[in-house]
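**Q** quick one: sequence plus predicted model below, questions after.
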Amino acid sequence: MADVKTDSISSTEFGKLFFEFKPRFIALAYRYVRDRETAEDLVSDSFMTFWEMHETLPADINVPAYILTSVKNRCLNHLNAQIRHRRAEQDMHSTLTRRLQADVRSLSACDPDLLFSEEIRAILKQAVRKMPKMTRSVFLLSRIRNMTYSEIAAELGISVSHVNFEIRRALNLMRSELKDYLPAVLITLILSSQW
C-alpha cells in the first residue's frame, strides 16, 4: 500500500488501507491515551483527514506513514489538552482550597458575641420594656443589680416564691423574643450574665 499514489487512490484501496492499518494504529494510540474509545476516534479522524486531503497531497507520499504521523500528532494534542485540563482543575482546586481555608480562618476568628451582641441587646431591652411592671422590676433587680431572690423580695415587699414566679415569667418572655436568634441554652446563658 505504501506505493499507492495519493492523487489516484480509489475508495476501495482506501478501504483496504483502513482495514489493514486501523487495528495497529488504534493499539499504538491506546498505548498513549489509555482510553479505547478515544484511541479509535483519533485513528478514525486521522484516516478521514487523509481521505479529505488525499488529492492535494504529494503523489509520492507514504500513505500509512502519513496517517500514522497524523495519529501521533492527534495523540500528542489530546495528551497536551489533558495536561492543560488537569492543570486548570488543579488551579481551580487550589483556589477553592485557599478560599475554603480563608473561610475556615474567618469562621474560626468570628466571635458571635461581637456580631450579634448589639442586636441581641436591643431585642433584650425591647423585651424588658414589654414586660409587666412587677416582672420588669424583679428581672432588673436580679440581672442588673445582682440581688438575690430574698433581697428582691424584701425590697419589693413580696414573697420569695413570687420573685421566683416573676423571674420565670421574665425568662420565658425573653426566650420567646430571642427564639429566632439563639438556641435556648445560649439564651439562658445570656440572660444569666450581665447585659
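**A** Happy to help now that I have it.

**Q** okay, CA-based contacts and neighbour counts for the rest of this
**A** Fine.

**Q** how near is residue 78 to residue 90?
**A** 18 Å (C-alpha to C-alpha, to the nearest Å).

**Q** between these two, tell me which one has more neighbours.
**A** Taking other C-alpha atoms under 10 Å, residue 78 and residue 90 do not tie; residue 78 has more neighbours (17 against 13).

**Q** check contacts around the more buried one.
**A** By C-alpha atoms under 8 Å, 6 or more residues apart in numbering, residue 78 lies in contact with residue 33.

**Q** same deal with residue 168?
**A** So residue 168 contacts nothing (C-alpha under 8 Å, 6+ apart).

**Q** now do the same for residue 56: helix, strand or coil?
**A** coil (DSSP: H, G, I helix; E, B strand; the rest coil).

**Q** can you give me the neighbour number for it?
**A** Using other C-alpha under 10 Å, residue 56 is surrounded by 10 other residues.

**Q** hold the first one in mind and look at this next one:
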Amino acid sequence: MIQEIITKDKFEKLFREEYPRLCAYANTFLKDIEASEDVVHDVLFKLWENRESVNIDTSIEAYLFRAIRNKCLNVIRHLQVKEDYKSHNQSVLEEEAIQSADVMEASELNQKIHQAINSLPDKRKEVFMMSRFEGLKYAEIAEKLSISIKTVENQMSSALKYLKTELSAFISILIFILL
C-alpha cells in the first residue's frame, strides 16, 4: 500500500530516484522528451494528490511504470484522434476548394458559351437556339422559319464551326467538368 510513502520526504526521494527512469520509459512510447516529462509529472502529481486513497497491490515502482504506460497509450490515442480529425478537415477543405474552382470554371465557361452564341449572326443564332435549346428537328426549324432544310443544315454547320473555334480554349475544361 502507498501509506508507506505518505510523507513528503519519502515522496520527494521516490521522485528524485525514479524520475529519470520513468521519463526514459515514457519516451520509449512517445519519442518526445517534453511529452514524456509531462506524462511523468501528471502521474506523480496524481499519485501525490490521491496518496490517501490509492491502493497499490504491487511495488510502487511497478505501479508507476504501469501508470506511465497507460498514460502514454492514452496520449498516443489522443494524438491519433487529433491527426485523424486534422486529416479529415484537410480533405474536406480540399474538396470544397476543388468544387469551388469547378463552379467558377463552369460559370466562366457558361459565360463564354453565351457570349459566343450571342455573337452569331441573328438568323444563325435563331437556328442554333431552336435546335439546341428548344430541341426542334431541322425540318421543324425550316418550317417555322420558312426556309429550306438545307439552309438550316448550313446555318447549324456554320454555327457549330464558329463555336468550336471560339470555345476551343475551354474544351478541356468542359470535358473535365462533364467527366
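**A** Thanks, I have the structure now. The model shown is predicted, which means the values in this text are computed figures rather than measured ones.

**Q** the longest helix seen in the first structure corresponds to what range in the second structure?
**A** Using DSSP state H, we find that the single longest helix of the first structure is helix 63-109. Using TM-score structural alignment, helix 63-109 of the first structure corresponds to residues 60-106 of the second structure.

**Q** mean deviation, that stretch versus the first structure?
**A** Averaged over the aligned pairs, stretch 60-106 of the second structure sits 0.9 Å from the first structure after superposition, using mean C-alpha distance after the TM-score superposition for the first structure.

**Q** tell me the spacing between residue 40 of the second structure and residue 70 of the second structure.
**A** 11 Å.

**Q** name the nearest residue to residue 29 of the first structure, ignoring sequence neighbours.
**A** Among residues not flanking residue 29 of the first structure along the chain, residue 39 sits closest, at 5.1 Å (C-alpha to C-alpha, 6 or more residues apart in numbering).

**Q** equivalent range in the second structure for whatever helix or strand the one you found lives in?
**A** Applying DSSP states H and E as the criterion places residue 39 of the first structure in helix 36-53. Mapped onto the second structure using TM-score structural alignment, helix 36-53 of the first structure covers residues 33-50.

**Q** give me the contacts around the matching stretch.
**A** Under the criterion C-alpha under 8 Å, 6+ apart, residues 11, 15, 19, 22-24, 26-27, 30, 54, 64, 67-68, 71-72 lie in contact with stretch 33-50 of the second structure.

**Q** how distant is it from the center of its chain?
**A** Chain-centre distance of stretch 33-50 of the second structure: 35 Å, with C-alpha atoms, centre = their mean, to the nearest Å.

**Q** stretch 17-25 of the first structure too?
**A** Centroid separation for stretch 17-25 of the first structure versus its chain: 46 Å, with C-alpha atoms, centre = their mean.

**Q** quick one: it to the second structure mean distance?
**A** Average distance, stretch 17-25 of the first structure versus aligned residues of the second structure after superposition (mean C-alpha distance after the TM-score superposition for the first structure): 0.9 Å.

**Q** where does that stretch end up in the second structure?
**A** Against the second structure, stretch 17-25 of the first structure falls on residues 14-22 (TM-score structural alignment).

**Q** quick check: buried residues in the host helix or strand of residue 20 of the first structure?
**A** Using DSSP H and E, residue 20 of the first structure sits within helix 11-33. Within helix 11-33 of the first structure, the residues that qualify as buried are 14, 17, 18, 22, 25, 26, 28, 29, 30, 33, counting by 16 or more other C-alpha atoms under 10 Å.
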